[in-house]
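Undergrad: below are the sequence and a predicted model for it; my questions follow.
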Amino acid sequence: MKRWFFIFFIPGIVSSFSGFKGDDEPVFENIPSVKPQMFDKASENWADSVIATLSLDEKIGQLLMVCAHPERNQKHWEEVAEQVYKYKVGGIIFFKSGPIRLANMSNFLQLNAKIPLLMSIDGEWGLSMRMDSTMRFPLQMQLGALKNNELIYEMGKAIGRQMNRLGIQINFAPVLDVNNNPLNPVINMRAFGDNKKMVAEKAIEYMRGLQEMHILAVGKHFPGHGDTKTDSHHDLPFIGFSKNRLDSLELYPFKQLIRKGIGGIMVAHLDIPALDPVKNRPASLSPKVITDLLKTKMGFRGLVFTDALNMKGVTKYFKPGEASLKALLAGNDILLYPEDVPMSIRYIREAVEDSIICVSEIDEHVRKILQVKYWTGLNKCQYVDTTNLLKDLFSAQDELINRKLNEESLTLVRNENNIIPLKRLDTLKIAVVAIGDSVQSVFQNFLSLYAPMTMFNVSKDFNNSEYLKLKDTLKNYNLIIVSLKQTNRYSFRTFNFPDRGLDLIKELADSNNLLLNLFASPYSLSKFPYYKKIKAILIGCDDTKLPQEFAAQLLFGGISAKGHLSVNISHDFPFGFGIETDEPIRLKYSVPEEINIERIKLNKIDSIVNDAIKQKAMPGCQILVAKKGVVFYNKSFGNYIYETENKVNNNSLYDLASLTKTLSTTLVLMYLHDVNKFDYNKELSYYLKSTIGSNKENLLISDILTHQAKLQPFIPFYKNLITDNKRDLYFSKLPLNKNSIQVADSIFVNNSIKDTIFKRMFNSKLLTEKEYKYSDIGFYFIQDIVENITNNKLDILSDNIFYKRIGSVTMCFNPLKKFTKTQIAPTENDKEFRKQLVWGFVHDPGAALIGGVAGHAGLFSNANDVAKICQMLLWNGTYGDDKFIEHSTVKDFTSCYNCPKNRRALAFDKPEPAQNKESPVVKRASLKTFGHQGFTGTCYWVDPEEDLVYIFLSNRVYPDAENNKLNTLAIRNKVLDIVYDAIENSK
């Protein structure tokens, strides 16, 4: 079910005209003065005590904030240091760098400062706006798509924490410009959007978060840079709007943040005749704009910053020194990035001497600056400790906030016939075309977690022959997912989209089910006038990792769509429009903190597993843990074998061994039970007439499923086939006919061997006592039952009824029919039966002899596909909005059937309820837990009380199945114990 939302009524009109006044009405009414929190009595007293010790030149120096480029050479560092110790500048604005180098330069400069320096940065989307190796938060226009403004407040705090850690006190953010010009060359995606109220609301939360962490928030670019065609870095933009328009629109966010106590405002280099008729005088140098409007009428009492005084918007008309003096006379407190520090000081000193400005005015500016220093803790010298700095800048807490911002800002603007989230995956043949990605992208990687699909990566400049070939190939698919990236954020006419890529999208829209994912500006929707031919359009705003990761999850229903357009695009795509989708229907992939688990609590898993590998309990493994439908741990360890480095990855397939019983055979039984074709209370002979007259005739199927049917635990069928005089009789290096069964590389057996095996089973003796005795034998019979009822093979049934529908990518029998050996972990170096390393063939000899598809063994998979089945069972038989099994059937089959005598459920294993008996799973698992273990070193457990899925896959039988260290060291349960510890600590 889709929900259509509009945040504001008639958004286009609100965006342009809300609050408009007639020309004869007053504008710029006085706003009640609000003193920001940093300007209190304690800070004032400290500031005055410092001012009393300063010379005039030192006071003037405090007004200047100079630039520093940490990545430059030592000469630059020394030049900046000279400005600090010789001219006593008050602060630094940092540009391109990395955290360690910036910290070192900051410490170096603070050592040279008489009064600690205010360190600042343009950090609109966090430190990463100016620094590598730091956390990248979303652009403000992406934040504009959020419904939940509390997340922006949390982001402000996160950025504040990171700036505190790096010794930065000022963030030149948030951007308060209302971007009502889609072609704005400098603001655009840096703005929250084109609706003044939304801009103000979100900016307030950003400001609150920063200032709660004692980082001075500086709103910019006063009085509004959102409707310009010129970049003030390169020229002086002309703003020709009336006072009424400016008052009702551009100034609105500034008014609101002033009322809420923002500590700083940056004034832009804009030529605005309605505010100051002096030609070519930028607002940043205008007393009418700063003193009369910002300070007097709007009541701002915080720090006023110029925009950088080296920008062409100033330097085109004013010389160095002159610009600094005019900026000070206009009412600015801090002169940012003056081109010439000594000349600036000289101009201002001479102005004092000539009584153009008085010392008391200088003191007032300095007092405010010092008060901010006091508030940020700079009444004492601060240095940055670089120990663990990079680690500290990527805290789990901040990462979770960043993930939520990216997740909830994704905006679904088209969803024909509710195609999103995708359903009935068995009906889809999916192709994914990543335009502009020469290698598989994050988006593609996460898509592949949900379903099989074919990936196509095309460069931005792919040629015509490649174009035609791809177009022809894509005809073979009934669903095409296209990702398109805007690689140049400031290309607002073409969005830097390749023409051939746009042509391909248009053609695909004409003839295919097309889902378009735009990792680009929402304005890029204008490039698709034929959008009604596209089945779904999702906007991710940015091509960074997290939007791609969550976009993939949204398409498949791992997460819900919640975002709304932050700008007005057209009549059909107005501001505030967004299609919301219902609750998640498939697994979500996230981090432990999402479910309140600290990842540090899971670090012991690495220690235990790596030690187990070192002790040769297994060469490698996969571990997946999910809680509340969220996969929060999915990690691979080690190699396929000990001798070479062929690393296990999350896509590697393992031989699941006896997990086959519950992940294939029993699932089909449950399905047949639902359609009234199977009853586990019947006797074996009811379904298998061939057992009539044998000692198996009256065995209850429920007893077989719970391993109390007195069947032999194991029959080594292969042993009487491999004697010297029989091996050549049964086995050959080449297939004898089309029905030959391959049991390993270059080893084939005649299909008639199946009859021999079943004859031995039928003739096998029963045990004397009816008690729990684990046996594979019964599941040969269960397989026969399934195949007789359906007149179909177990592998085909499992695939059609479950695996295809659930989106399995790897789960299958006989994996070498679909995968190469490099994708599969080998099992035993079989020195008795097959006399080779078993690789890609089922390890279990009996299953191998009947063709690799058996009721008890033969299934291969990675952990992720096992998790889908487990989650389906945990969700009472439903997954992907598809009903696989009835809730009552899941409950029947996964509940203890003969407690307390026998812990087993119907095929599923269970915890041992008796405290004095050994349990297959940790004792703290609830009694509702169900799962299974496999001989090759595999297991899964589902605990409904904890809403928990745990999967462990390994090939512990390499190179020798006699190696039982995985069990004696209790590795699987030790790992699960750590998971339960982490859950317990989270409560």
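TA: Alright, I've got the coordinates. Residues are numbered from 1 along each chain as shown.

Undergrad: going by C-alpha atoms from here, please, whenever you check contacts or count neighbours.
TA: Noted.

Undergrad: tally of neighbours for V442?
TA: Each residue near V442 was counted by other Cα atoms under 10 Å, and the total is 18.

Undergrad: next one: A520
TA: For A520, the neighbour count with other Cα under 10 Å is 25.

Undergrad: cool, A203 as well?
TA: Close neighbours of A203, defined as other Cα under 10 Å, add up to 32.

Undergrad: show the contacting residues for it.
TA: Listed by Cα atoms under 8 Å, 6 or more residues apart in numbering, the contact partners of A203 are 174-176, 192, 253, 257.

Undergrad: could you do I168 as well?
TA: If you count contacts by Cα under 8 Å, 6+ apart, I168 has them with 118-121, 215.

Undergrad: hold the first one in mind and look at this next one:
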Amino acid sequence: MRNKIILSTILLFIILFSSLTTSAVSQEQEFDIFNFLKLGGDFLMNSKIAEMSLEEKVGQLFQIGFSGPQVDSKIKDMIENYHIGGVIYFSRNIENPAQTAELSNQLQELAVNSGAKLPLFISADQEGGTVTRLKGATHFPGNMALGAANNKEFAYLAGEAVGDELKNLGINVNLAPDLDVNNNPDNPVIGVRSFGEDPKLVAELGTSYIKGLQSKGVIATAKHFPGHGDTAVDSHLDLPVIRHSRSRLEEVELYPFKKAIEAGVDSIMTAHIYFPTIEKEKGIPATLSKAVLTDLLREELNFKGLIITDCMEMNAIVNTFGTVEGAVKTIEAGSDTVLVSHSYQKQKKAINAVIKAVKNGRISEERINQSLKRILSLKGKRISLAELKEADENKINFAAHQKIAREIAENAVTVVKNEGVLPLKNIESKKISVIDFEMGRVSLAEDDDKKRNLFFKYLQEELNKVENITLQEGQTITVNNNKIIDSDLVIVCTYNAAVNRDQARIAEKLAAKYDVLVLALRNPYDYKYLNQTQAFITTYDYSPASQKAAVDLIKGEISARGKLPISIK
């Protein structure tokens, strides 16, 4: 009887895999192979792996980026002939929700009808705040705004809403949340992408976000392990080094990742940072370190999920081992998915280098199978064939999500300094001048030309006497400028005065004659460079909801509820 059951299972397994034909995405009824694999356990998983070629196996370990909003010959080649396991979307790939959903559907149709006939991981960095990719999606306040609001329910709701939008656009992996503990005010790449400087706060809000995101069937990715918060170097540009003791790393950097693992996070992204306390060989980034990825993350912290690299074309890798050799070394170290975001030629060379490394015995095929099994298991857990058919933006309740974003922003906006400026009484009769900076106008992920100064737009809609001056990089302003003369309040919108010091200098100069309120629309650490200005508020990012919350605060319609999750004084 037992043998008959096993035989029947094998036959069903064969039928299921042979049924993945051209009709897999178009038919109304189709077996959900990956759910079947999940239920079938190791026996069926191993059977699938055994039927795959080495090239198909290695290809599944790569996630790549491509140019443009449509399927082109290069991405088609990578799917059909290099058998890639996933793609990553950037703003270059996205025009609007309908186009994004259609692109996802087309890519998945290619994948399930090619090679090993496996669906793709489709990922994006949809962190919120200063890092968003999706045009037309809800632009949520970022992590530090959530840290300022300090409400784990908000974090869950944000993750849940983002997950809903991603899933319905055909994106099954969010490369978020950022679990770095930002305790270095000079950190050039993390900053407001972190929930704050308290490891417990980062852990609490991060795990809530993860649970919300994964409740919608989207893979959460905790990053950047073992921690990128205490660096003064951007790993996009060079190799940072963190020299803290192991006890300090345990208490700060590693703590949120431990909690994320306990909470069941699906995936963890590596950091291109050298940790000499953990990795004894000089200059080896965590991404290429067996001591970090296998000994620490896999064995000591008992992480069973997917390990994905940060992009292997960042200079911290390019300037040390190079993208191609780095791809081989990171798999040796324990990574499951290798992210190569840009160069078509490097993507092909990296895949071929790993295939060669297996053939010459440098990497065992069993090592490839270990990662492949984790990849297939996670695809089985989070992807179903039914979902591959109908990515559809019309299923998204954008209005409900925007309401959540507004509530978060209103609870995040923070008054850091107020010397008799707020609340601004009789505001309707006041003359207000708003100064912003062209140099600080960064992509807001949607309709950039319309959103370059939403704060002024929102203020102008409700008040009569509002002037706006936009300064170019290096341009200054006199205290007797016609637009600001006789102003009751001058609002200077800084974006990153820590880098663009002219923004702080202009605010300080004007404060000698006027009441000046600095609105930090990106970096709360701007406060460190201001002494004379009369008031300072921060929204932690320039999302539309955050800019509207700043207007409502200045008008006195909401109170300041946010509290700094970092030290800036």
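TA: The structure has been received and is ready for your questions. Nothing here was measured: the structure is a model prediction, and the numbers come from that model.

Undergrad: what remains of the contacts of I168 of the first structure once you look at the second structure?
TA: Checked against the second structure using both residues aligned by TM-score structural alignment, their matches' Cα atoms under 8 Å, the contacts of I168 of the first structure keep these contacts: 118-121, 215.

Undergrad: can you redo the residues you listed as TSV with distance to F318 of the first structure and secondary structure?
TA: Below are those laid out as TSV (distance: Cα to Cα, whole Å; DSSP: H, G, I helix; E, B strand; the rest coil):
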residue	distance to F318 of the first structure	secondary structure
L118	27	strand
M119	27	strand
S120	25	strand
I121	25	strand
I215	32	coil
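
Undergrad: any of those buried? List them.
TA: 118-121, 215 (16 or more other Cα atoms under 10 Å).

Undergrad: what does M131 of the first structure align to in the second structure?
TA: If you follow M131 of the first structure across to the second structure using TM-score structural alignment, you land on L134.

Undergrad: pretty sure that match belongs to a helix, no?
TA: No. Secondary structure of L134 of the second structure (DSSP: H, G, I helix; E, B strand; the rest coil): coil, not part of a helix.

Undergrad: burial measure for it, as a count.
TA: 28.

Undergrad: cool, V71 of the second structure as well?
TA: Counted with other Cα under 10 Å, V71 of the second structure comes out at 16.

Undergrad: give me the three-state assignment for it.
TA: State at V71 of the second structure, reduced to three classes by three-state DSSP: coil.

Undergrad: test my guess that it contacts S104.
TA: No. In this structure, V71 of the second structure is not within contact of S104 by Cα atoms under 8 Å, at 9.5 Å.

Undergrad: what's the counterpart of V304 of the first structure in the second structure?
TA: V304 of the first structure maps onto I307 in the second structure, by TM-score structural alignment.

Undergrad: again, but for R805 of the first structure
TA: Under the alignment defined by TM-score structural alignment, R805 of the first structure is left unpaired in the second structure.

Undergrad: apart from its neighbours in sequence, what residue is nearest R374 of the second structure?
TA: Nearest residue to R374 of the second structure, sequence neighbours excluded (Cα to Cα, 6 or more residues apart in numbering): L306, at 6.3 Å.

Undergrad: which residues touch the match of V304 of the first structure?
TA: 267-270, 334-337.

Undergrad: so can I have JSON lines of those showing distance to M314 of the second structure, secondary structure and neighbour count?
TA: Output for those, formatted as JSON lines (distance: Cα to Cα, whole Å; DSSP: H, G, I helix; E, B strand; the rest coil; neighbours: other Cα atoms under 10 Å):
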{"residue": "S267", "distance to M314 of the second structure": "20", "secondary structure": "strand", "neighbour count": "26"}
{"residue": "I268", "distance to M314 of the second structure": "18", "secondary structure": "strand", "neighbour count": "29"}
{"residue": "M269", "distance to M314 of the second structure": "14", "secondary structure": "strand", "neighbour count": "24"}
{"residue": "T270", "distance to M314 of the second structure": "12", "secondary structure": "strand", "neighbour count": "28"}
{"residue": "G334", "distance to M314 of the second structure": "19", "secondary structure": "coil", "neighbour count": "26"}
{"residue": "S335", "distance to M314 of the second structure": "17", "secondary structure": "coil", "neighbour count": "27"}
{"residue": "D336", "distance to M314 of the second structure": "18", "secondary structure": "coil", "neighbour count": "27"}
{"residue": "T337", "distance to M314 of the second structure": "16", "secondary structure": "strand", "neighbour count": "29"}
